[in-house]
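[1] Any chance you could fold what I've pasted below:
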Amino acid sequence: MEGGMSPVVTVERSKLEERRRELLAALGLSLDEFRALAETRTLTGHEFDVKEELDEIAFLLGE
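    Okay, here's the model as predicted:
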């Protein structure tokens, strides 16, 4: 790629919020419930992956 620039990916806010809902629905938890769970015990591998993605979504949403 010329100039060493990386491509910019644009994601709509609604798509990020929808993805967050999907992740939490798959776990059967609300965001607050998931956060409480993460604070009280060690997360499983899948739960940790979900936490990482939720953190990324929150960052992109400016939360």
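[2] CA only for contacts and neighbour counts going forward, please
    Fine.
[3] ok, which stretches of the chain are helices?
    With DSSP state H, the ranges of helices along the chain come out as 13-27, 31-40, 45-61.
[4] Would you format the ones you listed as TSV with mean neighbour count included?
    As requested, those are arranged in TSV below (neighbours: other CA atoms under 10 Å):
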stretch	mean neighbour count
helix 13-27	14
helix 31-40	12
helix 45-61	14
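[5] let's see this one next to it:
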Amino acid sequence: PEELKTADEIFLTGTAAEVTPVGQIDDMKFKVGPITKMLAEDFAKEVRKKPRASAA
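    The predicted structure follows:
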């Protein structure tokens, strides 16, 4: 899509991919930017937290 040409950074998300930066699509190259870095770090912190006991 045309939007890719103006993107500063691009990433994929998913259960296995978590937050994965995209470096290149066809001839368009992208750098890992501050938003992708922040999201990846925050996501990693959340999924590695120990679950709290529920009051059931």
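[6] Report the TM-score for the pair.
    These two chains, once laid on top of each other, score a TM-score of 0.38 by TM-score structural alignment, normalised by the length of the second structure; 34 aligned residues with a CA RMSD of 3.5 Å.
[7] Any figure for the gap between residue 14 of the first structure and residue 61 of the first structure?
    Between residue 14 of the first structure and residue 61 of the first structure the distance is 10 Å, computed by CA to CA, to the nearest Å.
[8] mind checking which helix or strand residue 36 of the second structure is in?
    Assigning secondary structure by DSSP states H and E places residue 36 of the second structure in helix 34-47.
[9] in that helix, what counts as buried?
    For helix 34-47 of the second structure, the neighbour count (16 or more other CA atoms under 10 Å) marks 36, 39-40 as buried.
[10] Relative to residue 29 of the second structure, which of those residues is nearest.
    Within the buried residues of helix 34-47 of the second structure, the smallest distance to residue 29 of the second structure is 15.0 Å, found for residue 36 (CA to CA).
[11] correct me, but that closest one touches residue 18?
    No: with contacts counted by CA atoms under 8 Å, residue 36 of the second structure stays clear of residue 18, the gap being 11.1 Å.
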